[in-house]
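Asks: Could you work out the structure for the sequence below:
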Amino acid sequence: PDLWRRVRPASSLPAHLALKAVQAQAAEGGAPDLGDRSILMIRRAFFEQGRDISAASVLDEVLADAGADLADVHARLARGEAHAALMADYQEAQALGVKGSPSLVLNEGRQTLYGNVGFRVIEANIAELLREPQAGSASWC
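Replies: You can find the predicted model right below:
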């Protein structure tokens, strides 16, 4: 009930950077589900527990509980590796025309569903793509 009233992170950027470091860790031999588990635990820390996910100490606690190697996460942050990965994601989003979250980019970027889109709209778009999967075909959605 106090979300956004009592706890207002200054930015979500520290969480995104930490998650990019954890995802790299998972990709290089860490637990395969470490990235997904970390994302879920950070979301729960903010949305369910009302914790400030812009604070390094909170992120360290959450990521340690998720099973991340904090020394490795800090090293990836210090080297700028996580920053480069997050910037690559940002540049890809710009290239695809993604305006925000959630966004579903379909049909090699020719269709974008953005925002509070109902599942029937998503279903109709995917069904139409599956109905006529030939490249260059017009979509009715």
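Asks: going forward, measure contacts between C-alpha atoms and count neighbours the same way
Replies: Noted.
Asks: Of all the residues in stretch 45-55, which ones are buried?
Replies: Residues of stretch 45-55 classed as buried by neighbour count (16 or more other C-alpha atoms under 10 Å): Ala45, Phe46, Phe47, Gly50, Arg51, Asp52, Ile53, Ser54.
Asks: again, but for stretch 4-16
Replies: In stretch 4-16, counting by 16+ other C-alpha under 10 Å, buried: Arg8, Pro9, Pro14, Ala15, His16.
Asks: if I read this right, the first one contacts Ala55, doesn't it?
Replies: No. Under the contact definition of C-alpha atoms under 8 Å, Arg8 does not touch Ala55, with a separation of 10.8 Å.
Asks: where's Ala85, which helix or strand?
Replies: Using DSSP states H and E, Ala85 sits in helix 81-96.
Asks: Second chain to compare with the first, below:
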Amino acid sequence: MRIDIFQDMVCPWCRIGKTNLYRALEMRGGEPPELRWRAFMLDPSVPEEGLPFMRTMQQKYGEQFSHEGMLGRVTEAGRSVGLTFDFRKVEYMPNTRLSHRMTAIAPDEFKAPLVDAIHRAYFEEGRNIGDRAVLMRIAEETGLDANDLADRLDRGEGEAEIEEDFEMAKRIGITGVPFFIIGRKFGLSGAQPPEAFLNVFRRLEEQA
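Replies: Coordinates of the predicted model:
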């Protein structure tokens, strides 16, 4: 079974959604699926140097975007599935293109741990994941060869892969993430609970 996961590194619901997917896969057991991490950028207009986090998001969402409002609800949703979100440490709204390229060229066995590490660095530690040096340190912490990754990024590797993801999302009609395509047949949108994934797994088994 293949699962395509469209997500962005600055999307807290993507972090919650993939955690629920992991939990559903543990409950299902059996042979592990093939996970394909697909790039999606919630705001491609963010410059490479990033933008101030709170000011940018309050301009977009208004007064409801606060630690007591929208961020508080996200924090509580994360806590319910065992995740920590500390938005008081988040200073930047980064451009996520480089982090997607890095994930695209990482060996398959490192992709999921790398995405997890980038999410943790941003949402728990407030690190600027739009900064190349920060991403290289995260890669090293995940067990990757940062020098090799840097050389490959300098050669433009990963660009074609993420552009293919962007085109695929556009063709399918994906306008928000997380979005999961399971078994190349069923789509799930949003941070669905584990039961939603299990229902899809059962439907695929019944069809098989």
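Asks: export the buried residues of stretch 45-55 of structure 1 to TSV and tack on secondary structure?
Replies: Output for the buried residues of stretch 45-55 of structure 1, formatted as TSV (DSSP: H, G, I helix; E, B strand; the rest coil):
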residue	secondary structure
Ala45	helix
Phe46	helix
Phe47	helix
Gly50	coil
Arg51	coil
Asp52	coil
Ile53	coil
Ser54	coil
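Asks: Identify the farthest-apart pair in those.
Replies: Phe47 and Ser54 (13.1 Å; C-alpha to C-alpha).
Asks: Of the buried residues of stretch 45-55 of structure 1, which is the nearest to Gly67 of structure 1?
Replies: Distance to Gly67 of structure 1, by C-alpha to C-alpha, is smallest for Ala45 among those, at 15.1 Å.
Asks: Could you find the closest non-adjacent residue to that closest one?
Replies: Excluding the flanking residues, the one nearest Ala45 of structure 1 by C-alpha to C-alpha, 6 or more residues apart in numbering is Arg51, at 5.4 Å.
Asks: Map the one you found across to structure 2 for me.
Replies: Here Arg51 of structure 1 is matched to Arg127 in structure 2, going by TM-score structural alignment.
Asks: Likewise for Lys20 of structure 1?
Replies: Superposed on structure 2 with TM-score structural alignment, Lys20 of structure 1 falls opposite Ala104.
Asks: Is its match in contact with Ala160, as I believe?
Replies: No. The pair Ala104 of structure 2 / Ala160 is not scored as a contact, 9.4 Å apart, by C-alpha under 8 Å.
Asks: neighbour count winner among those two?
Replies: Using other C-alpha atoms under 10 Å as the criterion, Ala104 of structure 2 and Ala160 rank with Ala104 on top: 21 against 12.
Asks: What distance do you get for that one to Ser80 of structure 2?
Replies: According to C-alpha to C-alpha, to the nearest Å, Ala104 of structure 2 and Ser80 of structure 2 sit 30 Å apart.
Asks: Check Ile172 of structure 2 too.
Replies: Per C-alpha to C-alpha, Ile172 of structure 2 is found 31 Å from Ser80 of structure 2.
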